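K.L.:
Need a 3D model of the sequence below.
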Amino acid sequence: MQKLGIIHTVSRLAPVFDGLVGEYLPGVGTVVIADELLLQRTIRDGAVDGITRERLAQHVEQLASYGVDAVLVTCSSVGAAVDELAATSEVPVLRVDRAMAERAVGMGRTIGVLATLPTTLVPTVDLVRSAADGQARDVTILPRLCEGAFDALGRGDVELHDAIIADELDQLVAQVDVVVLAQASMARVAEGRETGGVPVLSSPRLAIEQIAQSIATPL
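P.N.:
Sure thing, here's the model as predicted:
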């Protein structure tokens, strides 16, 4: 792999992925598109609409025509649209949370899914269920929405955002074998937090690790 295309819907996550690419994919260049409107429309409408699908498809096409070897979409809320594009794109199109979901279903029978947005919670739950079906595993999924956390972050109240997530996480780890964080931005809240030995998975590192592992074999 020479070039990896990355599509962000949250611009502030770009440094996180830049660091991971440098760590796991030395020598691989990145071509980045940031389009926050993709996520904002999805939040506003409660689902991925036709305009968002078309914008995402255009971004993938632009990256493919530029010559990237694969495209990683870092937004879980548009995950279903990513899967649709992957079926027809001339280059591999990868959703950021698939490696996380596949890892989670191999780690336990009861899986907690934590999110700050309904538009992220639903597709992540669906993905975990699909991953479990793909591995012929019988799992129970416990979804939890961190009510008010996203609005707090939008107001600049990072402390309240983090506190809401931490409280929901503390409750969830007592009920499950593994927790999946539906949004990459939640990872820092879980870092270093006592979870009683319950694994807490986040998507960015696992996604880049999976790409690195696949380089020996064409994607």
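
K.L.:
Every contact and neighbour count from this point should use C-alpha atoms.
P.N.:
Will do.

K.L.:
And the helices in this structure?
P.N.:
14-24, 36-45, 50-66, 79-86, 98-105, 118-134, 149-154, 158-172, 187-190, 203-214 (DSSP state H).

K.L.:
just these: most buried one?
P.N.:
Greatest average neighbour count among the helices of the chain goes to helix 98-105 (a mean of 23), per mean count of other C-alpha atoms under 10 Å.

K.L.:
quick one more, to check against the first:
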Amino acid sequence: MIALLHTSPVHVPVFDALRDRDHPDVELLHTVRVDLLERAVDEGPDAVAPALVDALVDAVGRGATSVLCTCSTLGAIAEASAVAVGVPVLRVDRPMAAVAAGRRRVAVVAALASTVEPTVALIHEEARARAGQQDGLGPAQGPDVHAVVVDGAWERFLAGDRKGYLDAVAAAVDALGDADVIVLAQASMADAVERTRTPVPVLSSPRSGLQGAVAALRAHQRSPRGSTG
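P.N.:
Sure thing, here's the model as predicted:
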């Protein structure tokens, strides 16, 4: 069982559909905590770390053996909680960031400003890993990353205007200039890909993130610790 930590209920049917299509033998346990993102936006992600750990520990207590955090703002905090939680914890945007890290010019599109710094930092982290570097050993010879926050998009999302939200994201993507790849920083943006006209590859996180979580689950099950429960 994979536990998914969401900060919006809109993600539940998206990931259920991806599971049904790609991983029908995997059980998903959804936890929706809108309050965690609201507090993280106001006080910073570190402020919600204890509550986040409690939510994940509860999911593990209900049988989860792997965790996927679908909120990009909280992704780094979630991954850092893996030792306390006791099972693999993956942020949904890591597989996407690993792909983007291999390109020279990366554009990040976000609807929420708090998502920008974690997403950009993750791409640079993956670039260092690709270059065989470690933190503190000098700058990575990685991509040039620039970010755009889509004006008014998050307000549309909060108001339930899904069409307006996706249209605004797609318009922002199509307005971008020089980029080798475009990263949609939030999982809720994924359906905007089909509305874009840009020839530049546009990456979204839900499908690759779930694939990564399933891979982590399989690896955990094969490990001595995982096989003994």
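
K.L.:
related to what we said a few turns ago, now tabulate the helices of structure 1 in TSV and tack on distance to residue 178 of structure 1.
P.N.:
Shown next, in TSV, are those (distance: least, C-alpha to C-alpha, whole Å):
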stretch	distance to residue 178 of structure 1
helix 14-24	23
helix 36-45	27
helix 50-66	31
helix 79-86	21
helix 98-105	7
helix 118-134	12
helix 149-154	21
helix 158-172	9
helix 187-190	13
helix 203-214	14
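
K.L.:
so who does the closest residue to residue 46 of structure 2 other than its chain neighbours touch?
P.N.:
Nearest residue to residue 46 of structure 2, sequence neighbours excluded (C-alpha to C-alpha, 6 or more residues apart in numbering): residue 77, at 7.0 Å. Residue 77 of structure 2 is in contact with 45-46, 49, counting by C-alpha atoms under 8 Å, 6 or more residues apart in numbering.

K.L.:
Please point out which of those structure 1 shares.
P.N.:
Retained in structure 1 (both residues aligned by TM-score structural alignment, their matches' C-alpha atoms under 8 Å) from the contacts of residue 77 of structure 2: 45, 49.

K.L.:
wait, which of the contacts of residue 77 of structure 2 is closest to residue 193 of structure 2?
P.N.:
Closest approach to residue 193 of structure 2 among the contacts of residue 77 of structure 2 (C-alpha to C-alpha): residue 45, at 27.6 Å.

K.L.:
got a list of what the closest one touches?
P.N.:
37, 39, 73-74, 77.

K.L.:
again, only this time at 10 Å
P.N.:
Contacts for residue 45 of structure 2 were tallied using C-alpha atoms under 10 Å, 6 or more residues apart in numbering; they are 36-39, 52, 73-78, 114, 118.

K.L.:
and which of the contacts of residue 77 of structure 2 is nearest residue 126 of structure 2?
P.N.:
Nearest to residue 126 of structure 2 among the contacts of residue 77 of structure 2, counting by C-alpha to C-alpha, is residue 45 at 20.6 Å.

K.L.:
The closest one and residue 51 of structure 2: what is the separation?
P.N.:
According to C-alpha to C-alpha, to the nearest Å, residue 45 of structure 2 and residue 51 of structure 2 sit 11 Å apart.

K.L.:
list residues touching both of these two?
P.N.:
Common neighbours of residue 45 of structure 2 and residue 51 (C-alpha under 10 Å, 6+ apart) are residue 36.

K.L.:
picking that back up, check the alignment and tell me where the residue nearest to residue 46 of structure 2 lands in structure 1.
P.N.:
The alignment partner of residue 77 of structure 2 in structure 1, by TM-score structural alignment, is residue 81.
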